[in-house]
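>>> A predicted structure for the sequence below; I have some questions about it.
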Amino acid sequence: MSQPVEATSPSSPVTADDLDRAVQLAVATLREAPAQAWEGKAGSLEWDCWETVEHLSDDLFAYAAQLGPRTPPLDGEVPFVWESRRPGGPANAIHADRAAGPAGLLQVLEASGALLVAMVRVTPAHVRSYHGYGVSDPEGFAAMGVVETLVHTRDLAEGLQLAWTPPADLCARVLARLFPDAPQGADPWGTLLWATGRGELPGHPRLTTWRWDGTPRS
């Protein structure tokens, strides 16, 4: 497992270090899964665990790609071809070689995360690029990558029967960045699960539809 990263304030910006921390924690957790478990469903998703890691890897890759052009697009995605390997499967540009096994799959996840970490580090804060939930900045794409990593690792942990509770400060920062209207005062991880339609939150109806707000906060 990677060395722990010193936590920062929940009110501070989401950084490349936060994203790297989330990905490394996820990879370390998923390495504990037995090889035969990857064909099972990932929590409530319709995808199996292998497909879900491919989807997460694809999310991280796609966010990195949005920040890649010298003039990032403001009206659409960089036009990679996304395609599903089966009816009902996730439409990805990124697919892992099944012959490489789970270790290879997690290398794909780690490498995709590293691409986004690198792009967030080197992209000036004033840069904007398209996302369907709002034209965003490098911090926003880092926060999106963290949310995708935390919640999809939870889906995977359910399917793989692993324990997964991410750091509260990490959850609090991405809630502040992407879900500014989320209820305050409750456990940040529980609130993030509620905000992404994956859990109950006392005093609030369970969400059947949801989206974050990726637009810059300033």
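Perfect, thanks for sending it. Numbering: from 1, shown residues only.
>>> alpha carbons only for contacts and neighbour counts from here, please
OK.
>>> Need the residue closest to the centroid of the protein.
Centroid-nearest residue in the chain: E148, 1.8 Å away (criterion: CA atoms, centre = their mean).
>>> what's near enough to touch it?
L56, D59 (CA atoms under 8 Å, 6 or more residues apart in numbering).
>>> just the one 10 residues further on next, same as before
Contacts for E158 were tallied using CA under 8 Å, 6+ apart; they are A42, G43.
>>> Compute the number of surrounding residues for the residue lying closest to V120 once chain neighbours are set aside.
Nearest residue to V120, sequence neighbours excluded (CA to CA, 6 or more residues apart in numbering): P138, at 5.2 Å. For P138, the neighbour count with other CA atoms under 10 Å is 29.
>>> I figured P138 hits V122, correct?
No - with contact defined as CA atoms under 8 Å, P138 and V122 do not form a contacting pair (9.1 Å).
>>> here's the one I want to compare it with:
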Amino acid sequence: MSRSLETGPVLSPVTADDVALAVRLAVGVLRDAPPQGWDGKAGSLEWDCWETVEHLANDLLYYSVQLGPQSPPLDTHVPFALTQKRPDGPAYFLCAERAAGPVGLVQVLEACGALLAAMVRTTPPQVRAHHASGVSDPEGFAAMGVVETLVHTHDAAEGLGLAWAPPSALCSRALTRLFPQAPGGADPWLTLLWATGRADLPGHPRPAMWRWHSTPRS
């Protein structure tokens, strides 16, 4: 059964509970990672596993703060200063204490996920805030947080040698919200990996560049 917006059933929206679920599952798998593997490459990325999870925590916090002001800016992001630890590394505005080790890094991820879930849960649905892919609403930021969590946990898990397969229903809701053009009929998790340039999908060339649609659906 197709899950596309044009031909498939209408799925329930992406919610704060979805953010919390995605982060809880990610924390559950990353918590069991061997401590010696975090400096290794994260899947197909040019970042190591530590950088990738730290980037994910930054994403979740970044989305939460966009919804924070009473009147969020629509033409630019809330101006937290971004920096880089190395030229080819991810940009960030928070970092985890290295001395706390992977356990501390996962706690930072868990805390940032909780902040996004709380902001999505308490922000009125009519609120709009800036995103580079289009001004978005709380559901959009929730969906972006879910996708970031699912695919970057995939990257880190691949580098760390861990199994990672998130729930199909969660993937379907995120796909429908952010990738309405994605083909239906295939496994939702594989389709999400394809939509973000991380996997091949039979019958569909892998996108060389990808972008989601963060604008509200209605």
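Noted; the coordinates are in hand. Predicted, not measured: the structure shown is a model, and the values here were computed from it.
>>> Fetch the TM-score of the aligned pair.
Superposed pair, TM-score by TM-score structural alignment, normalised by the length of structure 1: 0.95. Supporting alignment: 210 aligned residues with a CA RMSD of 1.0 Å.
>>> aligned partner of the residue nearest to V120 of structure 1 in structure 2?
In structure 2, P138 of structure 1 lines up with P138, judged by TM-score structural alignment.
>>> Name the SS class of the closest residue to S133 of structure 2 other than its chain neighbours, please.
Among residues not flanking S133 of structure 2 along the chain, S214 sits closest, at 5.7 Å (CA to CA, 6+ apart). Three-state call for S214 of structure 2 (DSSP: H, G, I helix; E, B strand; the rest coil): coil.
>>> Was I right to think S214 of structure 2 contacts P180?
No - in this structure S214 of structure 2 lies outside contact range of P180 using CA under 8 Å: 10.5 Å.
>>> quick one on the thing from earlier: around the residue nearest to S133 of structure 2, count how many other residues there are.
Neighbours of S214 of structure 2 using other CA under 10 Å come to 22.
>>> got it, and D187 of structure 2?
D187 of structure 2: 12 neighbours (other CA under 10 Å).
>>> Contacts only, for it.
When the contact criterion is CA under 8 Å, 6+ apart, the partners of D187 of structure 2 are S168.
>>> Go again with 10 Å.
Contacts for D187 of structure 2 were tallied using CA atoms under 10 Å, 6 or more residues apart in numbering; they are S168, C171, S172, L201.
>>> N58 of structure 2: which of the residues you listed is nearest?
The closest of the contacts of D187 of structure 2 to N58 of structure 2 turns out to be C171 (CA to CA; 21.2 Å).
>>> P188 is in contact with the closest one, correct?
Yes - counting by CA atoms under 10 Å, C171 of structure 2 touches P188, with 5.7 Å between them.
>>> ok, the residue nearest to S133 of structure 2 to P34 of structure 2 distance?
35 Å (CA to CA, to the nearest Å).
>>> What of A129 of structure 2?
Counting by CA to CA, the gap from A129 of structure 2 to P34 of structure 2 is 38 Å.
>>> ok, now T215 of structure 2?
39 Å.
>>> who's more crowded, these two?
Comparing T215 of structure 2 with P34 by neighbour count (other CA under 10 Å), the higher total belongs to T215, at 20 against 12.
>>> What residue in structure 1 is paired with that one?
So T215 of structure 2 corresponds to T215, using TM-score structural alignment.
>>> Contacts only, for its match.
Neighbour list for T215 of structure 1: 128-131, 133-137, 139-141, 177-178 [criterion: CA under 10 Å, 6+ apart].
>>> quick revisit: tell me, what's touching P138 and V122 of structure 1 both at once?
In contact with both P138 of structure 1 and V122: A16, L67, using CA under 10 Å, 6+ apart.
>>> once aligned to structure 2, how far is the strand or helix carrying the residue nearest to the centre of structure 1 on average?
For E148 of structure 1, the host element (DSSP states H and E) is helix 138-160. Here the mean offset of helix 138-160 of structure 1 against structure 2 after fitting is 0.3 Å, by mean CA distance after the TM-score superposition for structure 1.
>>> re earlier: ChimeraX command to pick out the buried ones of the contacts of T215 of structure 1?
Here is the ChimeraX command that selects only those of those that count as buried (16 or more other CA atoms under 10 Å):
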select :128,129,130,131,135,136,137,139,140,141,177,178
